[in-house]
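Participant: Dropping a prediction and its sequence here:
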Amino acid sequence: MARLDASDLAQCLCRQAEAVCRHYLGAGRRQGNYWQVGDVRNTPGRSMFVRLKDSPKGPAGKFNDMATGEHGDLLDVIRESLGLIDFADVAEEARAFLSLRHPEPGPEEHHHRSTPAPSGSTEAARRLFAMGMPIAGTVAKTYLRKRGITALHGTDALRFHPRCYYRPDDGPSETWPALLARVTDLTGRQTGAHRTWLAPDGSGKAPVDTQRKAMGDLNGHGVRFGIGTDVQAAGEGIETILSLRSALPDLAAVAALSAAHLGALALPDTLRRLYVARDNGDAGEAMAAMLAARAEAVGIEAVVLVPTLGDFNDDLMAFGVEGLRAALRAQLLPQDVARLMALAA
């Protein structure tokens, strides 16, 4: 869109005042012609009011905090809610917001958005994933390609968020691009979400202290790729599983997101053989062995796949798809070689 100055940006934002509030002050709710929230940093509460329509009391987009005396416009809302410092960053964020389409919410959406989901809850995870977009053409796809992962079939459990909140232990909240992953139970019901914050160009992960975080109910659940059959795989990380499926594209697999969660992964009744793609290291080895033992105890044949390096994504990056496929071929049971590799046994 055209490069607008501060006054023009503020006026454009005022014409979409409610959409701005819903986007940046989601902890609040509409009350008549005002948006009510705790403060300009999006704290739940009722002391701050943002005017949504022009009135004799003043123009749309202006806010007042009755508790602190703070006041300003919607550019200030963007700055404070995101913890931005430079006006150039505020203006860039405003331009990005204005370039998006923000339809007016219907009565049901007003009701839905007026009740913030508890932080870290399953409902918050569902809402976050619903805000994402397909990864095609995004920096999430760029990031995965940088990790050697080009086979992205059956990845509807992944989405991309261009400005996902990151809250450090101290300091203001930040926004970074993020790869989102949907965590589901055995019935396909979403129970959680996982975020991997990325560098803006997709060249790697974001330069933050904690680059991955999960939310919601993870115990026994995972991020699922492919259609489950009687033969499936399980591993810790998303990139580990996507690397495995780069070499074995017909193998349905689930990422448990950590070694501890791998050991506790729920197993479907239809499963007859489980390939456990372990990470090297004490925790990876122990939890893979635990899952394999649990599988064997209920009559599921278990085979632990061992990477040459730290994990299967390391192997993919070091040896390529053909090298990884050759290493896996030697570990698969004979009856699965042709089935999973489409190669002569």
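Facilitator: Cool, the structure landed. Numbering: from 1, shown residues only.

Participant: For the rest of this, base every contact and every neighbour count on C-alpha atoms.
Facilitator: Noted.

Participant: can you give me how far the helix or strand containing A19 is from the chain middle?
Facilitator: Using DSSP states H and E, A19 sits within helix 17-24. A distance of 22 Å separates the C-alpha centroid of helix 17-24 from that of its chain, computed with Cα atoms, centre = their mean, to the nearest Å.

Participant: Buried residues, that helix. List them.
Facilitator: Of the residues in helix 17-24, those with enough neighbours to count as buried (16 or more other Cα atoms under 10 Å) are 17-22, 24.

Participant: which residues touch the residue nearest to V50 when sequence neighbours are not counted?
Facilitator: Once flanking residues are discounted, V50 sits nearest to F63: 4.1 Å by Cα to Cα, 6 or more residues apart in numbering. If a contact means Cα atoms under 8 Å, 6 or more residues apart in numbering, then F63 has 48-51, 71-74 as its contacts.

Participant: dropping in the other structure now:
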Amino acid sequence: MTVPAHNDAVDAWIERAKGHSTINVALRLGFRPKGNAKSIGAEATGPCPRCGGVDRFSVKIKEGLWNCRGCGKGGGDAIGLARWVPHERTFYEAVEFITGEAKPDAAPASEEEKAAIAAKRAKEAAEIDKARAAEAQQQNQFREDERRRCRQLWEHGRPIAGTLVEAYLRHRGVGRIPEGAKLRFHPEMHLRHPSGPGGKVVWTGPAMLSPIAGNDGRFMGLHTTWLDPRLGTPAMPAIDENGKPTKGKLVFVSEDGEVLDVKRSRGTKAGGHLVLAPALDTIFGGPRRLVIGEGIETVLAVWITMVEAGADMRLTAFWSAIDLGNLGGKALESVFHPTLKRPDARGRMLRVRLPGPVPDVSRPERSIAIPETVREVLVLADGDSDRTQVEYTLARATARWARPDLIVRGAWPEEGGDFSDMRMRKVREREAA
């Protein structure tokens, strides 16, 4: 057997290819994982970049392992993946693809060889583009189907007057509902675990609905809050185990002991908002002021408090951003938390990373936009979340919305709570007096 001569340049070239992460190479090959960077976690899953099978392909981020259950093919590095997608390559061809460099000791290619290589690469690029287009079409169709299902659920909802939604908001200290609030009641909404169409229905009961509106006002999806059916009855305790007023939301523990989130969003959430109180006077073509916060209860607590204080609300709109991540939008990069640490699987204390204060403005359609008519924005902070995380969220939102004719201010509740907690406590004190 002839042993090839050692070549330091070739070895270094191969090592450069090995230095590329499997997930990055998979993305270059057309892999589009479900979810976002925050939700992917240790493993990314999605359609296979070779066979296109939905939810068949996965990459373990740290280990670099990849696998397609449909094809029965897998491997442990980026080079092996590049050899397999979109069709079989040689080892050196895979290294060339990853590094973008020709093999260092390769003899100059003839014109015919150059043409063949160019044709091969063009064919590969066309196959990847075709697979991406098919996947995009499939995702768009799924989003449209999900939007249609969400709209049907919203249309089946009832006006909230006299329902558990009205009782729930009154329990939270909101004794009046804003005119034009996009809220409805549904008596039998399914709660699934895990969430999503494939999840098992673990509870069916009363819920508060609110449609998710896009920057253009278009219906994007549906936000659901499941309510405790005992609300308003003697079986509903007024005080929880921590001595605080009960929230009135459903508390549901799955069979495996997991406390389920009873606030869920379906359809498209990124860049969407919930309209809780539209501006009643549109002399300027839209709201002149905007109050925006994380949850429905927080925003309505501020609305009712301002109404009771005699504030003129005719030019002011009140929106819920649904959650902190959607309020601030995507960050340009993650940064280390200044103090927080958490143990890893080996028990080592590692610094926590969180979305930084600088916004990623590359996809504005996935971030909440402020109407052009608005001249002042009041952002409601959340006092029961990590202070640094909230500060970074507000910084991203402020930077994203910055324009010369707009003032953006933040309002902070008491430490350890939110504006809804403050409202509930003051209402209870007033009732007791």
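Facilitator: Received, thanks. Every value quoted in this text rests on a predicted model; they were computed, and no experiment measured them.

Participant: ok, back up a step: and the contacts of F63 of the first structure, which of them are in strands?
Facilitator: Assignment to strands by DSSP state E places the following of these there: 48-51, 71-72.

Participant: Which members of the residues you listed are classed as buried?
Facilitator: With neighbours counted using 16+ other Cα under 10 Å, those contain these buried positions: 48-51, 71.

Participant: Make TSV from those residues and add distance to E80 of the first structure to it.
Facilitator: Conversion of these to TSV gives the following (distance: Cα to Cα, whole Å):
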residue	distance to E80 of the first structure
M48	13
F49	15
V50	14
R51	17
H71	12
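
Participant: what's the closest of these to A259 of the first structure?
Facilitator: M48 (44.1 Å; Cα to Cα).

Participant: Alignment lookup: K146 of the first structure to the second structure.
Facilitator: Structural alignment (TM-score structural alignment) places K146 of the first structure against H171 in the second structure.

Participant: what about its match, neighbour count?
Facilitator: The burial count assigned to H171 of the second structure is 20, neighbours taken as other Cα atoms under 10 Å.

Participant: Okay, it and A161 of the second structure: tell me how far apart.
Facilitator: According to Cα to Cα, to the nearest Å, H171 of the second structure stands 14 Å off from A161 of the second structure.

Participant: can you check A411 of the second structure too?
Facilitator: In terms of Cα to Cα, A411 of the second structure sits 31 Å off from A161 of the second structure.

Participant: Need the counterpart of F160 of the first structure in the second structure.
Facilitator: Across the alignment, which pairs residues by TM-score structural alignment, F160 of the first structure is matched by F185 of the second structure.

Participant: just checking, its match touches G205?
Facilitator: No - when contacts are counted by Cα atoms under 8 Å, F185 of the second structure is not listed as touching G205 (10.7 Å).

Participant: In the first structure, what sits opposite T398 of the second structure in the alignment?
Facilitator: The criterion is TM-score structural alignment: under it, T398 of the second structure has A292 as its aligned partner in the first structure.

Participant: ok, that match touching V298?
Facilitator: No - when contacts are counted by Cα under 8 Å, A292 of the first structure is not listed as touching V298 (10.3 Å).

Participant: Among these two, which residue is more densely surrounded?
Facilitator: In terms of neighbours (other Cα under 10 Å), A292 is the more surrounded of A292 of the first structure and V298; the figures are 20 against 11.

Participant: For the counterpart of M317 of the first structure in the second structure, identify the helix or strand it belongs to.
Facilitator: Alignment note (TM-score structural alignment): M317 of the first structure maps to M424 of the second structure. Using DSSP H and E, the secondary-structure element containing M424 of the second structure is helix 419-432.

Participant: which residues are contacting that helix?
Facilitator: In contact with helix 419-432 of the second structure (Cα under 8 Å, 6+ apart) are residues 171-173, 245, 297-302, 305, 382, 413-414.

Participant: Compare those residues and tell me which is most surrounded.
Facilitator: Of all the contacts of helix 419-432 of the second structure, L300 has the most neighbours under the rule other Cα under 10 Å, reaching 29 neighbours.

Participant: That one matches what in the first structure?
Facilitator: In the first structure, L300 of the second structure lands on L242 (TM-score structural alignment).

Participant: Report the contact partners of that match.
Facilitator: Neighbouring residues of L242 of the first structure by Cα under 8 Å, 6+ apart: 149, 151-152.

Participant: Strands - which of those residues land there?
Facilitator: Under the assignment DSSP E, those contribute nothing to strands.

Participant: just those residues now: which is nearest A288 of the first structure?
Facilitator: I149 (23.1 Å).

Participant: name the element V303 of the first structure belongs to?
Facilitator: Taking DSSP H and E as the criterion, V303 of the first structure maps to strand 301-305.

Participant: Identify the residue of the first structure aligned to L290 of the second structure.
Facilitator: Residue mapping for L290 of the second structure onto the first structure gives Q232, with TM-score structural alignment as the criterion.

Participant: The helix or strand containing its match: what's the following helix or strand?
Facilitator: Here Q232 of the first structure, judged by DSSP H and E, is contained in strand 231-235. Scanning forward in sequence from strand 231-235 of the first structure by DSSP H and E, the next helix or strand is helix 238-247.

Participant: mean shift of that following helix relative to the second structure?
Facilitator: On superposition with the second structure, the mean distance recorded for helix 238-247 of the first structure (mean Cα distance after the TM-score superposition for the first structure) is 0.7 Å.

Participant: Off-centre distance for that helix?
Facilitator: 18 Å.

Participant: The longest strand seen in the first structure: what's the following helix or strand?
Facilitator: For the first structure, the strand with the greatest residue count under DSSP E is strand 174-184. Using DSSP H and E, the helix or strand that follows strand 174-184 of the first structure towards the C-terminus is strand 190-197.

Participant: according to the alignment, that following strand goes to what range in the second structure?
Facilitator: Residues 219-226 of the second structure are matched to strand 190-197 of the first structure when aligned by TM-score structural alignment.

Participant: Excluding chain neighbours, give the residue nearest to the aligned partner of D323 of the second structure in the first structure in space.
Facilitator: Under the alignment defined by TM-score structural alignment, D323 of the second structure is paired with S258 of the first structure. The spatial neighbour of S258 of the first structure that comes closest, neighbours along the chain excluded (Cα to Cα, 6+ apart), is E236 at 5.0 Å.
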